[in-house]
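*Asks:* just coords:
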């Protein structure tokens, strides 16, 4: 196992992009010992007839750049197309007990898995098996288990074809436990936007960025999470668009960007300023910051109308398309500035500056990420963003609307084709008609509910289609104990990770093809499809040589499990679907004709085809039939009170990371190199506690349940972060998050405001 890198903490002065991105790729890519096929994949990435990146869900433009990939996309490609191999010999050399002590990085750096494996308890090692042995044993075990207690989890990378087959397999089996990675990040969006405007996703398309005059941004780190978006923001700034950003930390991507494809900027070292205003709101303080803007707008409108001047708000839109405006307006009028300033962490003057931009906007896009959704009252933060848009009619017109930025490259699409634990979102009537069975109609387990059942020992089986569920979830210590008692674990994966190293009674490791690899089936080379954050659907074709001739595709693995575990059903052609994925797309079209008409004919359309969105046309599929204003239940989204010694921990990704995948130990933008075991802290808070740069501390949970959750050995790093707030890396600090510390309605773990205390190490 590789040792810890030399630790260096040094402020980074450069812009996002530029030579820094080149250096970041140069630091990671050579370690994967890439061949020419990886370079070809990058050349084809995110282009028509090409391959969709396995990283974020930003769209594939109809007219792509020469290089339509970013630093993190290149790292993700290298990670998948590495020539490093994790063969059965590796597992013979290392026991599971030994591997439990390895870092996340080192586990995946062992390379691509090459053979199906079964855990052998006697030797504490994984041993190679045949695919037939694996499928037969998994099927026999599933037949013995209570289907209502088996989880079918999906990460956000699986294609639409795989996701459709997987969700159908689960329902035919009798399970409706279909959580996915959306439960951990953007479920607040899915629930909140559905309630407020009748649509669970963005109403905008990529072209809307060419028509907006204002962009407001909350809780999203563009430089790390969706770097290709910077090209769109750069163009917007050059035509005078105002960009107003709210985020606890100063993130370099929202500050300045050097375009790697601009020879002048690269040569001269110049950059484009992205944000015209940057407000470092306190963790969870977005509710009050937006409330302040709304208060200013509503009171200015009251004054203008009283004086007979032109209204500030769009009252025609409000009257025709919304409900409960007056209830929200009264709440805003009565709000006290002292409360707004205290809870937002911003000065009144700063909020007034932001309000001036809002008041003159004609077409405003609202961008946000998990800094909004991952709070106890995350729904209220989201509702406040929607309120701000509705007040001036900024939904359903060109250049305006909510634009949540998704993480996983197909997490939104999986929900579109049936990965959901909610019966009201499942196409049960159509599935019954097509496949002649009675789908489960009960509420399944989401991520939090699945964790509860794992912890209390009532989960009988866990099938994991990609991802690293155990590492990604809260309440880590209790989860590990429960995970090891699950009677059946099935992991469909490309690389080894922490979730695979706490096997239960029966544990199987099934290696699959990567998206960028050639997928040859009986009818020839296959393509798959994905959906981006804009609800556009694209084809993707891998061409690289598979990492091993023992690998199966994800559809083939799903079909293998289904045929072994389920009674034969002449209406479900598993073998034909595996032979020809276009038949799966026909089935998707039959199930969802309104979204997928002429699916196979349209999948290669440049820029993808849009599945549609009623709210974008001001058709509101809500309970009231109109867009709905909502007054917040709290002034801050954190969901706990401040008190002496208590801090709000914001868990973060580095720019050398994608979710639980760690590409390296160099967080360039934050100047932290060689370690992830840090706490980012405000200077004034350090002084108050007598702490100095480099001091070693522990963080302890300060939740109301009084459970003892502690992470030791963390290095203090002075950082530009609001007082009372701390920053630290996910997933290492998930240990501190209680399973019940989640967004109230959506159950998204509240990792952006975790109550903790600091203990100085002795």
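*Replies:* Received it, and whenever you're ready, just let me know what you need. What you see is a predicted model, and the numbers here were worked out from it, not measured in a lab. Numbers count the residues shown, from 1 in each chain.

*Asks:* Every contact and neighbour count from this point should use C-alpha atoms.
*Replies:* Fine.

*Asks:* Could you look up the SS state of residue 508?
*Replies:* strand (DSSP: H, G, I helix; E, B strand; the rest coil).

*Asks:* Near it, how many other residues are there?
*Replies:* Neighbourhood size, residue 508 [other C-alpha atoms under 10 Å]: 27.

*Asks:* how about the helix ranked longest in the chain: buried residues?
*Replies:* When the chain is parsed with DSSP state H, its longest helix is helix 286-306. By 16 or more other C-alpha atoms under 10 Å, the buried positions in helix 286-306 come out as 286-298, 300-301.

*Asks:* Return the member of those nearest to residue 241.
*Replies:* residue 293 (18.9 Å; C-alpha to C-alpha).

*Asks:* Next up, the contacts around the closest residue to residue 540 other than its chain neighbours.
*Replies:* With sequence-adjacent residues excluded and distances taken as C-alpha to C-alpha, 6 or more residues apart in numbering, residue 540 is closest to residue 51, at 4.3 Å. Counting by C-alpha atoms under 8 Å, 6 or more residues apart in numbering, residue 51 makes contact with 41, 44-45, 515-516, 539-542.

*Asks:* The same query, at a cut-off of 6 Å, please.
*Replies:* Residues counted as contacts of residue 51 (C-alpha atoms under 6 Å, 6 or more residues apart in numbering) are 45, 540-542.

*Asks:* Verify the stated contact: residue 126 with residue 115.
*Replies:* No. Counting by C-alpha atoms under 6 Å, residue 126 does not reach residue 115; the two are 10.5 Å apart.

*Asks:* Return every residue with contacts to both of these two.
*Replies:* Contacts common to residue 126 and residue 115, judged by C-alpha under 6 Å, 6+ apart, are absent.

*Asks:* How about the contacts made by the residue positioned nearest the centre of the chain?
*Replies:* Centroid-nearest residue in the chain, with C-alpha atoms, centre = their mean: residue 407, separated by 3.4 Å. Contact analysis of residue 407 by C-alpha under 6 Å, 6+ apart lists 56-57.

*Asks:* For it, pull up the helix or strand it's in.
*Replies:* Taking DSSP states H and E as the definition, residue 407 sits outside all helices and strands.

*Asks:* and the comparison structure, right after this:
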């Protein structure tokens, strides 16, 4: 077969519309409709008995952790329904009774499959046997586990350098799997360990590390109940972390106030109907946000600077607005920050935000006498060129108010996938931790590499230019999660080998290297047994607590293996002589946990302490210990205003999720909170911007973005008039990831600019001309 053979793969799948239906945006979240939707998905995919049995064990102390988001479980849990609609959908999706193997791939070539939508690909069912796509072939075929391991090991041995291999990790993996995977990569000889946090909360980690000394949040769940004010910025809890609404409800019932900062007004922050309370079933629910600030996309820094300047002026009168005792004792940079704030013109800041000044003044009034303040945020702050600075500016507010290290106050980055924070805690990182390396050498008896590895953006570039030739994926859908879909696809196709450890089919399985391998693995909800003994994993929630997770369902197939077992057996096939007993670790997870306790920072007696409620990892901010920072103090920082220069015909695009998806997994085609049904190829636009372009409701348009003289296109979308600030538009990812340039990302974190992309909108028949 010719070395120039290339599979003709569609990156977008079907672009045909699916009979859209529109309704009014829903003004309240959850309620009995949410319960109905959750059960509908479960019953359809799993059957009634299997579905109910699993739901009763999800997020319970003797059950398994939800495979969806990383929101923490309360100490006092509902024994009936400690889950949300999206968690139930994730469970149904993972535990479907539909199955696929080599027989299905005999009928479908990868080229044919690529013309299906991401939703259709996901619906095929669980992968239940190892598969290989050989060079020059268009069809996956069956392969034994041993032959798959040997093939991978042989390809890895052909590399000229360990740094020609990339080991990517998704946040769904357990601590045990992630630690073993990272150990294999280091033993192999590389720190090329990009992970999904590079694409989402890396900006948070960098900003929090620079200002507070730890790249994690400082709050625990109970803090939200006690807060006087909770600011929710660039986050949509009603869709992405619905169980968070219960915590916000408790805050409201205790007299707390909620401030929403987001270009879109989202249903979950308008009204919440808790289906576990009578008022949420037959009543009117609880109104959530006391103030909504519909800020222009990525104009959060001007907004916070304006709020801080107004607070500083008030403080100059009576010195009671800012916590000067806290500032003096725990912070550095106060005088410089205040001087910098005073140089800004308030009218200019206000204009940049696009927010009505009365709403800002109301916000200032709520913050003026409050000291128990929590700031929650997600991708709406992190995925910009100035993503790190965005978070640093919000940290300034907390430091000036003394809102750290006490109940009801602190930082709360709301993580996405259910163990993405745990992956990093156990060592999935491309950068070098010299102390961790020393512990690896001491306790695991091999010398890990000391050169920094590649993050996601750097890995894409290395594969694209031929410097990386093998790409291994522990979970995830890398192609659709990464920016610049066409560029990413070309990068993957340049590899000699791509390996996916997966539960379900996705588009990354179709866009492979010369050889593609799929290794099917257990889902979070499935029993993991060895010699009749039930094994468990540990995971870390978004607030730093380690707890156990024990699957309860019968596995999809006897031929499916756990992630630690797959990694261990692959490592055993690769290494001829190595000080670690890889197979033993794949059989007995206690060996892995013992190594985690010795090597990973903060882990201690995990096997015992992770039982029941679990235990928290150390957090210096909770103890107000900033000794690791300059002058031993938290850092107040100077952050520049964002620089966005749009051409007259450009708009600012933010990518968003629908209510029927989690990350790149599409559960359905509805977004009922926004009133969109049976369609994903839509663009939300202000009516004034539509009028200026001669566009009408449901006109078909193409989108382009132009960066560095390169025009990127996303074709065939329907225009929907929506309440969004003028000059701003929103559309779903991954459909619009095509428009996000791979080489534009946040400074210092390399997080893609998926929430602030300059675009043009054209009627489909138009012929766009590139203008940089």
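*Replies:* Right, received. Where do you want to start? For clarity, every value in this text was computed on a predicted model and none was experimentally measured.

*Asks:* hmm, back to that, per the alignment, the residue nearest to residue 540 of the first structure corresponds to what in the second structure?
*Replies:* Using TM-score structural alignment, the equivalent of residue 51 of the first structure in the second structure is residue 64.

*Asks:* Equivalent analysis for residue 141 of the first structure, please.
*Replies:* Matched to the second structure by TM-score structural alignment, residue 141 of the first structure sits across from residue 155.

*Asks:* Trace residue 484 of the first structure over to the second structure, please.
*Replies:* Match for residue 484 of the first structure (TM-score structural alignment): residue 493.

*Asks:* before we move on, the earlier item: what's around the closest residue to the match of residue 141 of the first structure other than its chain neighbours, how many residues?
*Replies:* Excluding the flanking residues, the one nearest residue 155 of the second structure by C-alpha to C-alpha, 6+ apart is residue 497, at 7.2 Å. As a burial measure, residue 497 of the second structure scores 25 neighbours (other C-alpha under 10 Å).

*Asks:* same thing with the one 3 residues further on?
*Replies:* Residues lying near residue 500 of the second structure (other C-alpha under 10 Å) number 25.

*Asks:* Same check on residue 24 of the second structure?
*Replies:* Neighbour count of residue 24 of the second structure, defined by other C-alpha under 10 Å: 11.

*Asks:* Please compute how far stretch 100-112 of the first structure lies from its chain's middle.
*Replies:* 22 Å (C-alpha atoms, centre = their mean, to the nearest Å).

*Asks:* Repeat that for stretch 735-748 of the first structure.
*Replies:* With C-alpha atoms, centre = their mean as the basis, stretch 735-748 of the first structure stands 16 Å off its chain's centre.

*Asks:* which residues sit against it?
*Replies:* Contacts of stretch 735-748 of the first structure (C-alpha under 6 Å, 6+ apart): 183-184, 187-188, 374-378, 474-476, 701, 709, 749-750.

*Asks:* Please tell me which residues of the second structure it aligns onto.
*Replies:* Using TM-score structural alignment, stretch 735-748 of the first structure lines up with residues 738-751 of the second structure.

*Asks:* Same check on stretch 89-103 of the first structure?
*Replies:* So stretch 89-103 of the first structure sits over residues 103-117 in the second structure, by TM-score structural alignment.

*Asks:* follow-up on the earlier one: so which of the contacts of stretch 735-748 of the first structure are in strands?
*Replies:* Filtering the contacts of stretch 735-748 of the first structure for membership in strands, criterion DSSP state E, returns residue 701.

*Asks:* PyMOL command for the buried members of the contacts of stretch 735-748 of the first structure?
*Replies:* Here is the PyMOL command that selects only those of the contacts of stretch 735-748 of the first structure that count as buried (16+ other C-alpha under 10 Å):
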select buried, resi 183+184+187+188+374+375+376+377+378+474+475+476+701+709+749+750
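
*Asks:* Could I get the full set of strands for the stretch 151-300 of the first structure?
*Replies:* Secondary structure of the stretch 151-300 of the first structure by DSSP state E, counting those that start in this stretch: the strands cover 214-218, 242-246, 256-258, 272-273, 277-279.

*Asks:* what's the closest of the ones you listed to residue 684 of the first structure?
*Replies:* Closest among the strands of the stretch 151-300 of the first structure, using C-alpha to C-alpha: strand 277-279, at 18.6 Å.

*Asks:* Would you mind giving the residues in the second structure matched to the closest one?
*Replies:* Taking TM-score structural alignment, strand 277-279 of the first structure hits residues 291-293 over in the second structure.

*Asks:* Relative to the first structure, and after superposing, what's the average distance for that stretch?
*Replies:* Per the superposition on the first structure, stretch 291-293 of the second structure and its aligned residues are separated by 0.7 Å on average (mean C-alpha distance after the TM-score superposition for the first structure).

*Asks:* so what corresponds to residue 338 of the first structure in the second structure?
*Replies:* By TM-score structural alignment, residue 338 of the first structure lines up with residue 347.

*Asks:* hang on, that match in a helix?
*Replies:* Yes. Counting by three-state DSSP, residue 347 of the second structure is part of a helix.

*Asks:* just to revisit the earlier point, ok, now which ones touch the match of residue 484 of the first structure?
*Replies:* So residue 493 of the second structure contacts 512-513 (C-alpha under 6 Å, 6+ apart).

*Asks:* Over to the one 5 residues further on?
*Replies:* The neighbours of residue 498 of the second structure, taking C-alpha under 6 Å, 6+ apart as the test, are 470-472, 512-513, 516.

*Asks:* Just the buried residues of these.
*Replies:* 470-472, 512-513, 516.

*Asks:* now, which of these sits nearest residue 243 of the second structure?
*Replies:* Within these, the smallest distance to residue 243 of the second structure is 32.9 Å, found for residue 472 (C-alpha to C-alpha).

*Asks:* How about the aligned residue in the second structure for residue 131 of the first structure, nearest residue that isn't a chain neighbour?
*Replies:* Using TM-score structural alignment as the criterion, residue 131 of the first structure maps onto residue 145 of the second structure. Leaving aside its sequence neighbours, residue 145 of the second structure sits nearest to residue 130 (C-alpha to C-alpha, 6+ apart; 6.4 Å).
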